[in-house]
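Asks: Okay, here's the prediction I keep looking at, along with the sequence it came from:
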Amino acid sequence: MVMTLRNLLSESSLGLRLLPGDPSTDEQLDAEISWAHSSDLMNPSPWLEPGQLLLTDGGQFPHPKDAPTTFAEDVRAYVNRLKSTGIVGLGFAVNVVHQSVPQPIVRACADAGLPLILVPSSTPFIRVIRKLADAIAEERNASMQWSIQAQRAVGRAALRPDGLSATLRELESQLGCWVALYDALGKLVPVRTKHAVPKEVREELEDAVTAQLRGGRAAATSLGGVGEREITLQTIGQSTRLRGVLAIGTRLPLDPAGSDLVESVVGIASIAIEQSRALDDTRRGLRTGIMELFLAGSTEAAMRALRDMDTWSPQGRIRVAVVRGTNDWDHILTELELMAATTDVAFAKIGEELLVLYPSNEKAPLAFVAREGLRAGVSGSVGVREMRKGRENAQHAVRRAERDGEIVDFEKLAERGMLSWLDASDGRVLAERMLGKVRARPDGDELLAALRAWYSHNCAWDPAARELGMHRHTLRSRIAMVQEITGLDLESFGARAELWLALELAD
């Protein structure tokens, strides 16, 4: 039993009595007493700690008839010093030095809101101290017994088939609380617990969990009073690789035994989640094999394998996304694995790129691309058996994205015209090769400027020459030089079109 002033006053064998004082002191009667200390010093505060009960026989105070004129002020300063230390009350023994408690002390305690306890001469201080010691020992023993039983109950729960869920439910039972488990993305893990997170704290709790994960280090945090509950957040996993956060909502702050129990549950949850991550690593390898089956045309075998994994299997029309731009795919694959539990998505890392499949009528599950600074290309709508075509289209688009720094849709790329398609197909490489010898000449810039002006006027000599401020024969001479260097017959439409494409792509 926790010993409070109220409990101590109810012990008839001690004969203690609360003297009338400030009504607010009634609230302090239920404060836990950590220990009792006796002193007759006028300033015992250096040896006092918050939560203690101070006992005195008043030997430091003079007899009323011998009291100086400053006695009331001295007593008030004494009581204020005691109050500032955070003690729960002052016990004054009578019929030892003083026949009764001096009135200045009674008034000072009432004004300061410090409970004043009368201790009869028949009750030695050691009896009060022993009573407190026995109560503290009993409380510690009860806490230890509870802790042992609670730890055993949690251990038994962990051995059940639904070990993680059973463990969290047992924690709820032992602490009389609600429990919520969040994954590495800050999303609520759908484990079966007894109590749901109260609606009024969900938004604030989710924000706190996100901040905890963003901090990137293992830690326990208390949100203090949120609603009618004290909420404790405990990260799961190592600082370099946080796996989630366990949230516990209790009516009172956790005591040491409760904190120990939570740490045990966090350990069990960490093991369960690490085991799940080990399975995820295995699934990644399996996903790569399945995607290769799709690309090889073994569609039925690939779809059966996905169904056996109890995950989404592509049906009907789909889109293929190709993602590039990093050598560290681990946390992205973890995010997609968590997403795959609730979203229609299939994925696999093949070589240096990530392939993502999703229904053609759904929004692309590529929020991580912009966040991580990656590049992605998305195919048009294709059938499941056209996976290879979809990948090729997405690869054309991602090559454009690698330059433009965005997610590029292949269908929109096609809408931009032939130049965009050739650009995405590395047409610029061939264009630079065609124009390289021209650029390398000392007069290369002049030749290319003449070529651009000639094309801008639909290969008409006079207007192009006027724009350049030269005679048309000079312009003809420069175009003839370009023809000689490139080996193209610019009298033919095909050669003119080919050189124009090269010039546009190179620019």
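Replies: Okay, I see it.
Asks: switch to C-alpha atoms for all contacts and neighbour counts from now on
Replies: Noted.
Asks: Work out for me the element Gly58 sits within.
Replies: Taking DSSP states H and E as the definition, Gly58 sits outside all helices and strands.
Asks: So it sits against Ala93, correct?
Replies: Yes: assessed by CA atoms under 8 Å, Gly58 is found in contact with Ala93 at 7.3 Å.
Asks: So these two - more neighbours on which side?
Replies: Shown here are Gly58 and Ala93; by other CA atoms under 10 Å, Ala93 has more neighbours (26 against 23).
Asks: mind listing what that one touches?
Replies: Leu55, Thr56, Asp57, Gly58, Val101, Leu118, Val119, Pro120, Ser121 (CA atoms under 8 Å, 6 or more residues apart in numbering).
Asks: which residue is nearest the middle of this protein?
Replies: With distances taken as CA atoms, centre = their mean, Leu213 lies nearest the centre of the chain, 2.3 Å away.
Asks: Surely it is in a helix?
Replies: Yes: looking at Leu213 with DSSP: H, G, I helix; E, B strand; the rest coil, it is inside a helix.
Asks: in the stretch 1-150 of the chain, which spans are strands?
Replies: Secondary structure of the stretch 1-150 of the chain (DSSP state E, counting those that start in this stretch): strands located at 17-18, 35-38, 52-56, 89-93, 116-119.
Asks: ok, and here's another one to check against it:
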Amino acid sequence: MSFDLRTVTRVVGGSYLDFGIADHTSCEGLARVGEYVVVASAEFATLVTGSVDDLSARFAQGSEAAAVTARAVFVSDQDTPRLRKTLAAHGMSAVLGASLSGDALHWRLAALLADDRAAADRLVTAGTRVLTQVARRGGATAVMAELAHRIDGWAVLLDAHGQLIASAGAGRLHLDDAKAVALGTPVRVRHPGLQTHQVGSDLDFTGYLVVASRSSATGRIRDLASQAAALFDLVLRTRNPSLTEHLGREALLDILEAGGREAAVLLSRWGVREVELTAFVLGSRTRTVDLERLVERWLDELGIEYLFVADPGRVRGFLPEQLAGELASRVASFAPPGASTLHLGLGTAAAVDALGRSAVQARQAFDAAAEGGAAVQRYAELPTVDFVLDAISGDQRTQLGGILDELRDELGAHGELLETLHVFLAEHGAHRASAAKLGIHRQTLVSRIHRVEELTGLSMSRPDDRAAAWLALRALGR
């Protein structure tokens, strides 16, 4: 509302007496002095009218009634030393010496407030209409820019995890304050007067809209921001794919991983023109993150097709190699309160008719990221052993693993000797640490290692033999 105390003073032709309520304070209500029983808002002023005797009687009722009355602004045609003394004694601001009196003054003020509310409503309606139009053309980013302009301030749009979706005005400069207010973080907010609006319902929560304005028209700004939040709920709402669509995308991903001409033709029909793609696998140890919704939003921001499918606890798919770094940056910077880090595995770029190898690489990179606690792991940055094993055929893997066949028991299964060798090599040949991890005596460990050397012909004192044993273990899936 733009109808403030200065406007009231000017319209009724009086003078303003300030006893604690500044003359630039906006007005939000009107009442008879004897009917004013509750302070509506500390941010706005409520006007009260009546005779000086009515005012004195109200003050005489007691401390509670006097305290409530003093929080309003008295408007009267009277202006006497006695009245001024009474107002000063109770710290009540007033507009005195108005040109109208009695009911005429009261209804004049009522008409002014009604006109102001109607004007504010028209501004909100017009603003909402414009925001809707720009949403059709430019989406959430365009709505944010228009909203910041209309409220003469800045705006920040956060997702349900407190991550930035879009900002306008000086929003990025106040991002920490916006997050603190939206998420209820107990920190000192440096920017006063922030408004937070929920985007979406409690049952289908989308995020937060935080706004701040240099204007004093708080009510209009609140109404307009509330309408914008409802609009963002439509703009950002994630589609709810049916079971048929999920199954269809899963089948399409299987075709891509199988490779061949059929995969290339399918991508062409899908509208994907790249000649190479990179596989990715994204997952998290917590269920508080909606991975599918997150990936959909990120791919929308990157402007690429939905070449992914959601599996339990993870999402797998393909994207252009030149955008793999952008996805990795989003994953690395994603840190929702109370949730564990996301883990992303990226394969190497592969031709669109041979994506299977990249998919396998992405899964291996994801497993390495999850085990090591890394946010992002590229297959190309994995240890050399993985390259060696990936480069050989299945028969060669079997032959490599055969180095340790002598360690099998009577039933052909690997038992404690193989486990002892694995722990011993993983602990870099440290006897004490290996024995502790296996839960055996150190001398028992030494005896088992000697037995392994006798059966395999390998010597754990030679680097080449230790490397061969480790490769054989990895070939066996250890």
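Replies: On my side now, so go ahead. Everything quoted here is computed from the prediction, not taken from an experiment.
Asks: sorry, back to before: tell me the most buried of the strands of the stretch 1-150 of structure 1?
Replies: strand 89-93 (a mean of 25; mean count of other CA atoms under 10 Å).
Asks: still on that earlier bit, possible to save the strands of the stretch 1-150 of structure 1 as CSV with distance to Arg76 of structure 1?
Replies: Putting these into CSV (distance: least, CA to CA, whole Å) gives the following:
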stretch, distance to Arg76 of structure 1
strand 17-18, 19
strand 35-38, 19
strand 52-56, 16
strand 89-93, 13
strand 116-119, 14
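Asks: which one of these lies closest to Ala305 of structure 1?
Replies: Across these, the minimum distance to Ala305 of structure 1, taken as CA to CA, is reached by strand 35-38, at 67.0 Å.
Asks: who does that closest one touch, helix- and strand-wise?
Replies: strand 52-56, helix 125-158 (3 or more CA pairs under 8 Å, 6 or more residues apart in numbering; DSSP states H and E).
Asks: Can you say which of the ones you listed is packed in most?
Replies: Note that of these, strand 52-56 is the most buried (mean count of other CA under 10 Å), with a mean of 22.
Asks: So what touches it?
Replies: Contacts of strand 52-56 of structure 1 (CA under 8 Å, 6+ apart): 33-40, 86-93, 125.
Asks: Same check on stretch 411-418 of structure 2?
Replies: Leu404, Leu407, Arg408, Asp409, Arg448, Ile449, Val452.
Asks: again, but for stretch 320-328 of structure 1
Replies: Here stretch 320-328 of structure 1 has contacts from 352-358, 369, 373-380, 387, 390-391, 394-395, 398, using CA under 8 Å, 6+ apart.
Asks: Would you mark the buried spots in that stretch?
Replies: Residues Val320, Ala321, Val322, Val323, Arg324, Gly325 are the ones in stretch 320-328 of structure 1 that count as buried (16 or more other CA atoms under 10 Å).
Asks: want to throw the contacts of Ala93 of structure 1 into TSV with distance to Ser456 of structure 1?
Replies: Below are the contacts of Ala93 of structure 1 laid out as TSV (distance: CA to CA, whole Å):
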residue	distance to Ser456 of structure 1
Leu55	103
Thr56	106
Asp57	109
Gly58	109
Val101	110
Leu118	107
Val119	109
Pro120	113
Ser121	115
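Asks: closest to Glu406 of structure 1 among those residues?
Replies: Scanning these for proximity to Glu406 of structure 1, where the rule is CA to CA, the winner is Leu55, at 75.2 Å.
Asks: Please confirm that Val211 of structure 2 is located within a helix.
Replies: No: using three-state DSSP, the secondary structure at Val211 of structure 2 is strand, not a helix.
Asks: Next, count neighbours for it.
Replies: So Val211 of structure 2, with other CA under 10 Å, has 27 neighbours.
Asks: what do you get for Leu164 of structure 1?
Replies: 23.
Asks: That one in helix, strand or coil?
Replies: helix.
Asks: ok, back up a step: may I see the helices and strands packed on strand 35-38 of structure 1 organised as CSV, with distance to Ala166 of structure 1 added?
Replies: Converted to CSV, those look like this (distance: least, CA to CA, whole Å):
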stretch, distance to Ala166 of structure 1
strand 52-56, 41
helix 125-158, 5
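Asks: Helices of the stretch 401-507 of structure 1, start to end?
Replies: 410-415, 418-424, 427-440, 444-456, 461-468, 472-486, 493-506 (DSSP state H, counting those that start in this stretch).
Asks: about what we covered before: in helices, which of the buried residues of stretch 320-328 of structure 1 fall?
Replies: Per DSSP state H, helices hold no members of these.
Asks: ok, those vs Ala364 of structure 1, which is closest?
Replies: Of the buried residues of stretch 320-328 of structure 1, the one sitting nearest to Ala364 of structure 1 (CA to CA) turns out to be Ala321, at 8.3 Å.
Asks: Counterpart of that closest one over in structure 2?
Replies: Matched to structure 2 by TM-score structural alignment, Ala321 of structure 1 sits across from Phe280.
Asks: Over to Ala341 of structure 1?
Replies: Aligned partner of Ala341 of structure 1 by TM-score structural alignment: Asp300.
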